[in-house]
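> this is a predicted model, with the sequence first.
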Amino acid sequence: MKKKLFLKQQADRLTNGQIDRRQFIMSAMAAGVVLPTAMSMADKAMAATPKKGGTLRIGSGHGSTTDSMDPGTYENGFSLGMGFMYGNCLTEVSNTGELIPELAESFESADAKTWVFKLRKGVEFHNGKTLTAEDVIATYAHHRGEESKSAAKGLLTAVTDIRADGDDTVVFELSAPNADFPYIVSDYHLIILPSKDGKVDPLAGIGTGGYVIQTFEPGVKVIGTRNPNYWKEGRAHFDEVQILSIVDVTARQNALMGGDVDLIDRVDPKTVNLLGRNPAIDILETTGTLHYTFPMRLDVPPFDNYDLRMALKLAVKRQELVDKILLGHGALGNDHPISPATSFYAPDIPQREFDRDKAMHHYKKSGHSGKIQLSTSDAAFAGAVDAAQLIAASAAECGIEIEVVREPKDGYWSNVWNKKGWCACYWGGRPTADWMFSAAYVADTEWNDTAWKDTPAAKEFNDLVVKARAELDNAKRAAMYKRCQELIRDDGGALVPMFANYIMGVSKKLMHDDAVAANWELDGGKAHERWWFG
């Protein structure tokens, strides 16, 4: 044990530059390590030391020609990565999953209703402007405005006032206490932009982040070069970062195997073993909040019919989807979005299973007849088309006819999702229950892709979400969130059959810390900030 501790200390000294490679090898040999092993240990320790330089090329399974630089419009992993390339939020989720300050050096509240964020001093935007409280206020006004269509608008409905207390302090007043509010301000839509005369230019692509945007072609690529004045010490190591939109999974994986990119997301579970056999590639898998869904919009008939929704939920063979689509790289979903990996997950809610008789009962009770269209595309997730076909096959066993409609990949998120009655979708999830509900299920969020707003259960849900935010007793709060999960599961339009692992393909030239965030793909969307070439 003492020997291991000594070698660890010496490795830390090597990576910190306190000793050189030769000194490390000599000390290791003095501790009884043979020369070849000592040399290997030195190489490994030195490779783990972040180095500056190189061009990181990321092959993203996201992106659309309708993408915009406006953070309020971000709706996929390509946009998320771009936003975190050039911008920062007040807080961030670290690579270990903890909430830590980012542009705010601290945050505090005595009652969870008034939150005070102290900003870091000396932070500069790419245009040379110094960060002040007015930039934060103007940024949030962009998302909160009456005419705003921002996807973050629903997250901020509880904010009644934002004011500056000097140049470096921002005070948020909420309509009710919310213990999770510091998590909310880490949302990737809420990167802080520079203001002028009280307004921001959301299309300028100017932030405080590690890279300065040089090129942005929607649905094609975004390129940034290292910000020489980046305020984060030990971050943003690459000279240049390229995020390339390669939505087709085969093309994306071929690009990695051919050395055209260094890192890809959304590896197809069907080919993960083949990809992993390539000696130049590592497979990185993390388990978090990612879930695949098939939202039914209650404002599009026949999905306004409770019995029809219930019939479809009961007509799905979930384990078959996990086995055949995820190939075991995931877990069963229970028609609500709260992951077992997060707090306030309610494990005692019975797992919904395929039930032919009950599905037939509800379908007959619905009075519906004829085909039901299900729009899908592998733009939603790898295997989404096959998953829809499996759902159609199991539904047919219950006397329900589903017509699977294959939609074009490009424009899927702007033309199909959140518009057509029933489609395939994915959600990266959120680290807290309130955040997940606020992003996708409360009545006033733009991303309520089930339009679940007006039923008695939906109204009870919306009331409970507000009450739970203000409840500081965790046991009472857990009971409220359990009821929220039950309401979505039983009445909502969300069909959530499975939670999926994030599977990434990584060039062995790339290095990263042992801990890799699982709140989003690619180390929480910040691989370009946190990783380096060995």
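Perfect, I can see it now.
> C-alpha only now, for contacts and for neighbours.
Noted.
> got the contact list for stretch 189-206?
Identification of contacts with stretch 189-206 by CA atoms under 8 Å, 6 or more residues apart in numbering yields 68-74, 80, 83-84, 86-90, 125-127, 129, 131, 134-136, 138-140, 142, 151-152, 207-208, 212-213.
> what about versus this one:
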Amino acid sequence: MTVHRRHKCFHLITALAMGASLLALSACSSGAAADPAGSAAGATPKPGGNLRVGIVGGSAKDTLDAHAPVTHPDEARAIQLYDTLASYDNDHKIQMALADTVSPSADGASWTVHLRDGLKFSDGTPITADDVVFTFKRITDPKAPMAGAAALSTLKRDALTATDARTVLFPFSAPYATFPDTVAQYTSGIVPASYDPKKPVSSGPFVLDSFTPGQQSVFVKNPHYWRAGQPYLDKVTIVDFPDDTARVNALLGGQVDAIDQLPLGQVNVVKANPAMKVLESSTGSWLPFTMRVDQAPFNDPKVREAFRLIVDRKQMVDQVLGGHGSVGNDMYSPLDACFPSDVAQRSQDIDKAKSLLAEAGKSNLSVELVTSPAAAGLVEAAQVFAQQAKAAGVTVNVKKVDPGEFYGDQYLKWNFSQDFWFTRDYLPQTAASGLSGAPYNETHWDDQEWLALVTRAQATTDEAARCGLIKQAQKIEFDRGGYIIWGFPNSVDAHSSAVIGLVPDKSGIPLTSFGFRNVWLNK
């Protein structure tokens, strides 16, 4: 896979602190060079056109809020509308975006962010340090904390300061080693101090034209976007498709130009069509089964271990993903440099699962598993698990609901369910789903030994020492956490051959990870 960096130059500057190391990030140019796949191959980007994209999921509860995306369409909208201070390249490496430097203090307890020169919102007003302060105060508002709030729990919010028009000081109550990861998350998009999520002003490549929740969103080119010459498209239309068949038919019938999460049974059909292309990316995405550790029967760690031993992971990857992915080992963030790949692979052990259930007094257990076509593979995985569980004497009653209900009032309350996650490193992922105050703590995980390790890791500036702590924390989740992580699916998307500029991307969302700013239409 060819990795295309989005800047002419990118530096990692090592700052020694207390005998350890922190990374300060900087971009060597205040401008941005486009390097999409087509131009790298010698093609010249063609401006104009309307890209129509079918995205899985969506409901009447869809949102435009920069800091509260839940579903795939929510995330796609956020990425079109809002740029972040830093971002990731196709290989999941951090690079600069609205900021041109992100630098730690000597002890790592504060970070200084410096904005690029000449940045503007879509209405032509300058993007300033005051807007950055507002954005992060909004995210961390104790009365209404947003999706990124848990990752910033040690931020001294009242001391967050704009030291000049382009510089912001982020002070923390302890060293914060992974701050650049936090500001690169798509839930940290920069908004103006006058922000109204119902009438969003954009810092990203596109501006909202219209929005019908559960149906579609239309965006037009941001005339003040900071990346020179981008986006190439005049318009992007995102269409919600809860139904896989309808989404594929829309692509094959020419109603849309691209779709995410191509059903794997349709890969060969699309490949056989000379007017279509399949885009496959290896990623760190994961589709967990979620067990609430605070509710019976999953409040017993023996039951949780038994359920992990029920799974035939290779069969799951082969049957659910059609081989388009890799086997998991009940630990997430496989692309993190600290991932404990030396932990022995857990495999199916029906006899031990039966024994553990008997010890817990849960032989012949019957449970309900709530699933939804909210992401490709969820429903199929639920059905395969239900079949595998029979061998252990467990009856799994699969309850399929639509995405609107799945992410409705009961979301995070389901006792035994599923979810989807895109690529994140370990500590940012814990802030999203693991900490007791995390916005999406679907397993209701609250383990004090684990929390102490994660807290220490977040404050540890030496990478080797931080990795040691992360590996210990991962092992605790492996042993007694609330997730069953059976595999890491490749991202398999499809598009018309007239769509140029899409490339494989480890984020798990290659169609939207760069806000379609590199894409153009050759028609």
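It's in. For clarity, every value in this text was computed on a predicted model and none was experimentally measured.
> quick check: TM-score for this pair?
Scored against TM-score structural alignment, normalised by the length of structure 2, the superposed chains reach a TM-score of 0.88; 481 aligned residues with a CA RMSD of 1.8 Å.
> strands - which of the contacts of stretch 189-206 of structure 1 land there?
Counting by DSSP state E, the contacts of stretch 189-206 of structure 1 place V212, I213 in strands.
> from the contacts of stretch 189-206 of structure 1, keep the buried residues only.
For those, a neighbour count by 16 or more other CA atoms under 10 Å gives the buried set as 68-74, 80, 83-84, 86-90, 125-126, 129, 131, 134-136, 138-140, 142, 151-152, 207-208, 212-213.
> show where stretch 277-295 of structure 1 falls in structure 2, residue numbers please.
With TM-score structural alignment applied, stretch 277-295 of structure 1 matches the range 272-290 in structure 2.
> and if you look at stretch 11-26 of structure 1?
Per TM-score structural alignment, stretch 11-26 of structure 1 has no counterpart in structure 2.
> what do you get for stretch 387-398 of structure 1?
Aligned by TM-score structural alignment, stretch 387-398 of structure 1 falls on residues 381-392 of structure 2.
> please apply the same query to stretch 468-485 of structure 1.
Taking TM-score structural alignment, stretch 468-485 of structure 1 hits residues 457-474 over in structure 2.
> show me what that stretch is in contact with.
With CA under 8 Å, 6+ apart as the test, stretch 457-474 of structure 2 has contacts from 17, 20-22, 108, 174-178, 331, 337-340, 426-427, 450, 453-454, 456.
> likewise for stretch 317-326 of structure 1?
Defining contact as CA under 8 Å, 6+ apart, one finds that stretch 317-326 of structure 1 is touched by 269-270, 328-333, 353-354, 383, 386-387, 390-391, 394, 497-498, 500.
> related to what we said a few turns ago, how about the match of stretch 387-398 of structure 1: buried residues?
Residues of stretch 381-392 of structure 2 classed as buried: A381, A382, Q383, V384, F385, A386, Q388, A389, A392 (neighbour count, 16+ other CA under 10 Å).
> with stretch 110-129 of structure 2 instead?
Using 16+ other CA under 10 Å as the test for burial, stretch 110-129 of structure 2 gives 110-117, 119-122, 126-129.
> ok now it, how far from the chain's centre?
24 Å (CA atoms, centre = their mean, to the nearest Å).
> against structure 1, where does it fall?
Matched against structure 1 by TM-score structural alignment, stretch 110-129 of structure 2 falls on residues 114-133.
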